Every structure is written in C-alpha cells, then in structure tokens.
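Colleague: my questions concern the predicted model and sequence given below.
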Amino acid sequence: MLAGIADALLLTDAETTHLHELVGTARKNTATHDRTVRASIMALIDRLPGTVGVVLSAAFEILARNDLALALLGDPADATPADRNLARRAFLPEVARKTRSDVADMTEFRHHVVSQLRTATARYPNDPAIRDLVAELRENSDDFDRLWQRHDVQPKLIITKTFQHPEVGPVTVDCDTLLLPDRDQQLVLFTAKPGSHDAATLELLHVITTGSLTTS
C-alpha cells in the first residue's frame, strides 16, 4: 500500500524511505544512534594519503578523523563534542568561529544537514541527543528553522567544497560520502585532483602538520 502511495505521489527514493520510517515499516528503530567507530574504518582513513577522512554520526558529530582532516578542519584544545558537530558549525556562528577553516558556500551543506537530521529523527524518535540538537538549532538559527519547516528529506548532492585555511589559503576538494549502514554513519572523503594546485596545497598542509611527505 505504501509503495502505491509513494508511486502516486511521485516520491523520490529518499522520500519513500522516509515515509516507511515514519509509519514504522522500515528497519526497527533503536533508542539512540551509534557513536562507536569500527577499528577497520579508523585504520582505513589513516592509510589514505592526501585524503581528508572524517566519520560522522547520524547527528553530524565528528567521531573520527585522520591527521589531514584535523589540519584542515581544526580542533581547538578546549573543543567539546558540541564544537565537533558539523550541524552546529553550519548554523551557529559562535561554533563556526572556533573552526580553523571557513567554507566558501554553506548553502548546499546546510540543506543536506537539515534533510538528514529530519530522517534521523524518524529513525531515532526517542534519541535525546538528536532531539535536543534539532531543538537547539531551531531556537538559535532562523535559517535552520526555515529549512526545517520545508520537510525536505531529499539529500543534496555536494560535489565540491572550497575551504579558506588561515595557513595555506584556499583549497577546493571533491567531496564523496560513503554510507556505513551497520552503524548508520557516514565516511566523508575530501580529495583533490592529482597534480593540481589544490593537491599540492593539501600536501603542504600535511607537511606542516606532520613534518613528512605522504607516500602512495
């Protein structure tokens, strides 16, 4: 029946999945989202030369990252889990100011965050971390609240991002997201075209951070 409704309404795959989650016919809801990262995934991102690797929770908290991600995104010594949440960085200026690099255009990412948090609230309706995060963002960000009221669950395709880094300047990277369905997490990889100026900038940033060249 739901499939027929989805077809009649011309819903996208993401919207159809969200419909099933809302009525409880998708996978069984768990109380809270998983924040533990598989050791194999942590080892993987550490072995990717010239690649920024980040693991995000269903609530957009940075759970793990490699050295190059740390160099690009920053992590203040007094950073809290709230500071490491990319949804808060995207919508709350007081959190964004603690970030080492600014993103040139946050429009697409903000749309992506809102749509993914909406589906996360359907998967984890009793998770206080997700519920409180959404409430905080709706209260403190007019942009978030406006996007939230659109009820959009279609994720945005984010192909490139340009970071403004205080030490090495602008760097434009391709952004690819790989889903880790067993723990409902995202592996986000930022790469630059081999031989490009941006690849050289990432290499410079790696040298500044670790004091060594990457090896293939």
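Modeller: Noted; the coordinates are in hand. Numbering: from 1, shown residues only.
Colleague: please make it C-alpha for all contacts and neighbour counts, starting now.
Modeller: Fine.
Colleague: name the helices or strands packed onto the top helix by length along the chain?
Modeller: Within the chain, and with DSSP state H defining each element, the longest helix by residue count is helix 107-123. In terms of contacts (3 or more CA pairs under 8 Å, 6 or more residues apart in numbering; DSSP states H and E), helix 107-123 is packed against helix 13-23, helix 86-91, helix 128-140, helix 142-148.
Colleague: deepest of the ones you listed, which one?
Modeller: Highest mean neighbour count among these (mean count of other CA atoms under 10 Å): helix 86-91, with a mean of 21.
Colleague: ok, then the element right after that one?
Modeller: Going down the chain from helix 86-91, the next helix or strand is helix 93-96, by DSSP states H and E.
Colleague: buried residues in that next one?
Modeller: Val95, Ala96 (16 or more other CA atoms under 10 Å).
Colleague: chain center to it: distance?
Modeller: Taking CA atoms, centre = their mean, to the nearest Å, one finds helix 93-96 lying 16 Å from the centre of the chain it belongs to.
Colleague: what helices or strands is it leaning on?
Modeller: Helix 93-96 sits against helix 86-91, with contacts defined as 3+ CA pairs under 8 Å, 6+ apart.
Colleague: chain center to the helix it packs on, what's the gap?
Modeller: Average the C-alpha atoms of helix 86-91, do the same for its chain, and the two points are 9 Å apart (CA atoms, centre = their mean).
Colleague: the structure to be compared is supplied as follows:
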Amino acid sequence: MNRDAFAEFLRARRARVTPAEVGLPEGGRRRTPGLRRQEIAQLAGMSIDYYIRLEQGRGPHPSRQVLNALARALMLSQDERAHLFHLGGQPLESPLIREDVPESLLHLISFMEEVPAYVLDARYDIRAWNPMASALMGGLESTEPGQRNVIRWVFMSPELAEHLDDEEKGRFARASVADLRAAAGRYPDDRALRALVTEMLALSPHFAELWATHEVKVRREQRKRVVHPVVGVIDTICQVMPVPDREDLRLVLYTTEPGSPSHQALRELRQLTLSS
C-alpha cells in the first residue's frame, strides 16, 4: 500500500465534493473547498479519528469494506474507485504490463486498410500500427522505438505531435494524464511506468500540474481534430477499445463521419499510402 499516494488521493477527492451533492447543508462559510473530514467519515460510516489517520497517511491497511464505503462517500467514478482500491493495496486486477502484442491483433490492424489503427499499452507506448496510422501520425516506422511514447510526444516533443492542433493537444494532455494515473494505480509495481512518471514530473511543469490534480479517468471514445500536412484538417472519432484478455493493451482507431470532408481526407491519405 502506498500510504502517501492514498492519503493525497483522499484529500484531493474530498475537496471536489460539495455538500449539496451529498445532501448536506452548506453550514455557513467553509475555509476550504469540498466536504469536511467529519462529513466524509459520517457518510462512510467510520469514526472521524480513523478517517483523519487515513488522510494523514498513518492509518491501518484499509479493508475492501472500508474502501467501498469511501468510494461511495467520495462519489467516485468506476475508474476512480478502481484507482482507490489499487492505492489501498486491494487491486481489482492483476498488475502486469507485457510487451508482446497478440498475433491475432497484428492481423486485425493490418486488415484495416482504410482506418488508422494502432496498439497502445498502459505506459502509452505504441506497440504496433498499420500504414494508415503511420501516415496520419507522421512516420511511426522512422521513429526510434524508445520514442514511440505518446506522453513524451505531447509534453516533451511537440514536433512529434504535429498531427494534433493546439487546442486538441490541451484536451488530450489532460485526458492522457488522468488515464496514466489510472494505469499507475493498476500497475503499482511496473518499474518502466514509474520511471516514466518520475521523468515527466521532473521535466514537464505542465505534466506535474495535471498530475497533482489526481484526476483519474480511463480513456475511451473522444473526438480529435488532426492536422495533416498534405490532406489538411481531419475531424476524427478516436475510439479506444480494450483488448480481450489483455487489460494492458488497447486498440486505438481513428474513424470519421461517412460522407464528410474528413472522410474524403482519410481516403486521400489512403491513396498516399498506396503510392508511397
């Protein structure tokens, strides 16, 4: 159990919940945002002393029953609840990140000839991709293996994230950090993941600022505006799909609205891959 990280997460989430959201009166002026410690303890059905010790990083190892009660009191989402359990030493899944990609998945993305597709692991390393993904993102095959990390692109190498416009980079930065924090909770013993977080905290003030918010949210579907140097602006639907039996991998697909200018731009990009 990481007591310090557990305590920080409790404090950050408590500050986010308002009295009105849990049916409590405002009770006059509050010195700090969110609920008071006593209110969380009451909602979770535990003593105020016990809760204070948890927030101070000196409480006992919480049981699953306690973690469930805290998740309800803090109004945690499904992703945040899983993160709380991992920080509390009660992981909901096996903490293992592998570096292989199933052959069936490689075949699948190769058959997607008109859709940019790649395989992303929990560390945000791109493990495999098809020609359309490489064309969209600027030549993945020519990038050093150690540099095919999307987190490093966004925060440390803007030239490698040129396929996103500036506004999109801001939204993606926040979403990716929230997702990475969820992964750090699921895989607390993964050295490479811990090293990535340590590196980014030291080198990127923007990353450190977002990391300090303790936002936890697994990425799923979102819309992205991609700017390609040849075919122009492409408004895509970025679908992030879990891989069956491999919780550490996700399949990322870029699709467009049928018949839209962006759909036509993707078709033009497809022609470029065929002629190159």
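Modeller: Sure thing, it's come through. Remember, it's a predicted structure, so these values are computed and weren't measured experimentally.
Colleague: care to give me the TM-score?
Modeller: The TM-score (TM-score structural alignment, normalised by the length of structure 1) is 0.88; 208 aligned residues with a CA RMSD of 2.0 Å.
Colleague: ok, back up a step: with distance to Ile41 of structure 1 added, can I get the helices and strands packed on helix 107-123 of structure 1 in JSON lines?
Modeller: Below are those laid out as JSON lines (distance: least, CA to CA, whole Å):
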{"stretch": "helix 13-23", "distance to Ile41 of structure 1": "25"}
{"stretch": "helix 86-91", "distance to Ile41 of structure 1": "20"}
{"stretch": "helix 128-140", "distance to Ile41 of structure 1": "23"}
{"stretch": "helix 142-148", "distance to Ile41 of structure 1": "31"}
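Colleague: quick revisit: give me the distance between the longest helix of structure 1 and the centre of its chain.
Modeller: With CA atoms, centre = their mean, you get 10 Å for helix 107-123 of structure 1.
Colleague: looking at structure 2, which strand is longest?
Modeller: strand 232-243 (DSSP state E).
Colleague: for the most centrally placed residue in structure 2, which non-adjacent residue is closest in space?
Modeller: The residue lying closest to the centre of structure 2 (CA atoms, centre = their mean) is Asp179, at 1.0 Å. The shortest distance from Asp179 of structure 2 to any non-neighbouring residue, by CA to CA, 6 or more residues apart in numbering, is to Val218 (4.6 Å).
Colleague: which residues touch the one you found?
Modeller: Asp79, Ala178, Asp179, Ala182 (CA atoms under 8 Å, 6 or more residues apart in numbering).
Colleague: let me know the closest of these to Met132 of structure 2.
Modeller: Met132 of structure 2 lies nearest to Asp179 out of the contacts of Val218 of structure 2, by CA to CA, at 24.8 Å.
Colleague: give me the distance between the closest one and His214 of structure 2.
Modeller: 10 Å (CA to CA, to the nearest Å).
Colleague: could you look up the SS state of the residue nearest to Arg183 of structure 1 when sequence neighbours are not counted?
Modeller: Closest residue to Arg183 of structure 1 apart from its sequence neighbours, by CA to CA, 6+ apart: Asp34 at 5.7 Å. With DSSP: H, G, I helix; E, B strand; the rest coil as the basis, the three-state label of Asp34 of structure 1 is coil.
Colleague: who wins for proximity to Asp174 of structure 1 among the helices and strands packed on helix 107-123 of structure 1?
Modeller: From those, taking CA to CA, the stretch that ends up closest is helix 86-91, at 17.6 Å.
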